[in-house]
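**Student:** Mind looking at a prediction? Sequence and model below.
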Amino acid sequence: MGLVNKTLIAVPNHLTEQWGDEFYKAYPNANVLVVDSKDITEKERELLYNQIANNNYDAVIIAHTHLELLSNPREIIEGLKEEELVNAEKTLKGKNWLIK
């Protein structure tokens, strides 16, 4: 359907492996990344987030611990807002609006 680029599923720490197994049973051909709840350093976390961003996963299953550590620096958030505004402006310019 192409409605979603990447699905992120956050599960309780002790269930990451089980969720991964169940996901593969339901979708055997899916490209899924399962991230367990082990403690990782800040550098490893950065590498993990780059891996998630730069690969074409159908789903990413992470432990709640990792979800809590996700943060977006202000410049990333501002960049995303600007990108959304540009896309909205392009969409609006392509429409013929009638005022009645």
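**Tutor:** Looks like it arrived, so ask away.
**Student:** From here on, just use CA atoms for contacts and neighbour counts.
**Tutor:** Will do.
**Student:** Following the chain onward from the host helix or strand of Lys43, which element is next?
**Tutor:** Secondary-structure element containing Lys43, defined by DSSP states H and E: helix 42-54. Using DSSP H and E, the helix or strand that follows helix 42-54 towards the C-terminus is strand 59-63.
**Student:** structure B:
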Amino acid sequence: MAKDFSPRPHQRAAVARMLSEPAVGLFHQVGAGKTAEMVMGVMELRRLGMVNKPAVIVPNHMLEQFAREWLQIYPQARILAASSADLAGDKRRQFVARAAANQWDAVIMTRTAFQRVSLSPEAEAAYINAEVIQMRAELEAVKDSGEDNGRANASIIKRLEKAVLAQEETLKAKLDTPADPGISFEETGIDYLVVDELHDYKNLRTPSNILGAAIQGSNRASDLHMKTEFLRTARKRNHLRPR
């Protein structure tokens, strides 16, 4: 850490939370030093061996500034910064190879670059299949509720059946998608995510029986949720693996 940098008490507390909690939201006012908190938290997680290859996702226009501030705090840090241009076309394969082959302290990516490195079709299919199973259970629960009340809510059931069919079609399409070996998110070795300005990812698909309450969802939010669920499952699997 740079000699002239001294963390403030609330920044130390934020880093402590990152070390002790599996998921943390750092919601400070502008100017409170969130960037430094994320940088210190990631470097400490790496130093303690709690993560291997963390990635930090930043707004597209913040990449250079974020990387510059990182090196101001930790001049010796090894970081890989990637914009959407760095992952255009065949450059995706080069990026994944660089990310996988080196021991980076952090991989800093813009939002667009992050979305361009997709999970493998198999991993995406597993995620979508889990959603289909949940939606089918919700559909059956609504049907049972309707029978118990002596009448079924035909409108709700029809809407849920349509949603289930749409997800099943998405699953089928994903299973039919040919894999492109070597350029999936899994291949990067990234095992921890820090997301700047997380409120921009709030529109995750949310089914609801309440008219007007359901959210169709955004690709940005779905992509992030899919990858975090993959990392959580992988971490649980590794923890349960015999040593």
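**Tutor:** Now that the structure is in, tell me what you want to look at. Since the structure is predicted, the reported quantities are computational estimates derived from the model, not experimental observations.
**Student:** Give me the TM-score for these two chains.
**Tutor:** Scored by TM-score structural alignment, normalised by the length of structure 1, the superposition of the two chains gives a TM-score of 0.72; 91 aligned residues with a Cα RMSD of 2.9 Å.
**Student:** For the helix holding Lys43 of structure 1, grab the matching residue range in structure 2.
**Tutor:** Following TM-score structural alignment, the partner segment of helix 42-54 of structure 1 in structure 2 covers residues 89-101.
**Student:** about what we covered before: superposed on structure 2, where does the helix holding Lys43 of structure 1 end up, distance-wise?
**Tutor:** Superposed on structure 2, helix 42-54 of structure 1 shows a mean distance to its aligned partners of 1.0 Å (mean Cα distance after the TM-score superposition for structure 1).
**Student:** Need the residues that contact that helix.
**Tutor:** With contacts defined as Cα atoms under 8 Å, 6 or more residues apart in numbering, helix 42-54 of structure 1 is touched by Leu33, Val60.
**Student:** what distance separates it from the centre of its chain?
**Tutor:** From the chain centre to the centre of helix 42-54 of structure 1 is a distance of 12 Å (Cα atoms, centre = their mean, to the nearest Å).
**Student:** for it, which positions count as buried?
**Tutor:** By neighbour count, with 16 or more other Cα atoms under 10 Å as the criterion, the buried positions of helix 42-54 of structure 1 are Ile52.
**Student:** how many degrees apart are it and strand 59-63 in direction?
**Tutor:** With axes from the mean of the first three to the mean of the last three Cα atoms, to 10 degrees as the basis, helix 42-54 of structure 1 and strand 59-63 are set at 160 degrees to each other.
**Student:** Any buried residues in stretch 13-20 of structure 1, and which?
**Tutor:** Asn13, Leu15, Thr16, Glu17, Trp19, Gly20.
**Student:** Could you do stretch 25-45 of structure 1 as well?
**Tutor:** Neighbour counts over stretch 25-45 of structure 1 (16+ other Cα under 10 Å) mark Val32, Leu33, Val34, Val35, Asp36, Ser37 as buried.
**Student:** And for stretch 58-78 of structure 1?
**Tutor:** Taking 16+ other Cα under 10 Å as the criterion, stretch 58-78 of structure 1 shows Asp58, Ala59, Val60, Ile61, Ile62, Ala63, His64, Thr65, His66 as buried.
**Student:** Go ahead and confirm the fifth one touches Ala10.
**Tutor:** To tie it back to what came earlier, the one meant is Ile62 of structure 1. Yes. With contact taken as Cα atoms under 8 Å, Ile62 of structure 1 and Ala10 are classed as touching, separated by 4.9 Å.
**Student:** quick check: longest helix of structure 2.
**Tutor:** Longest helix of structure 2, by residue count under DSSP state H: helix 121-148.
**Student:** packing partners for that helix?
**Tutor:** Contact partners of helix 121-148 of structure 2 among helices and strands, from 3 or more Cα pairs under 8 Å, 6 or more residues apart in numbering; DSSP states H and E: helix 154-175, helix 219-240.
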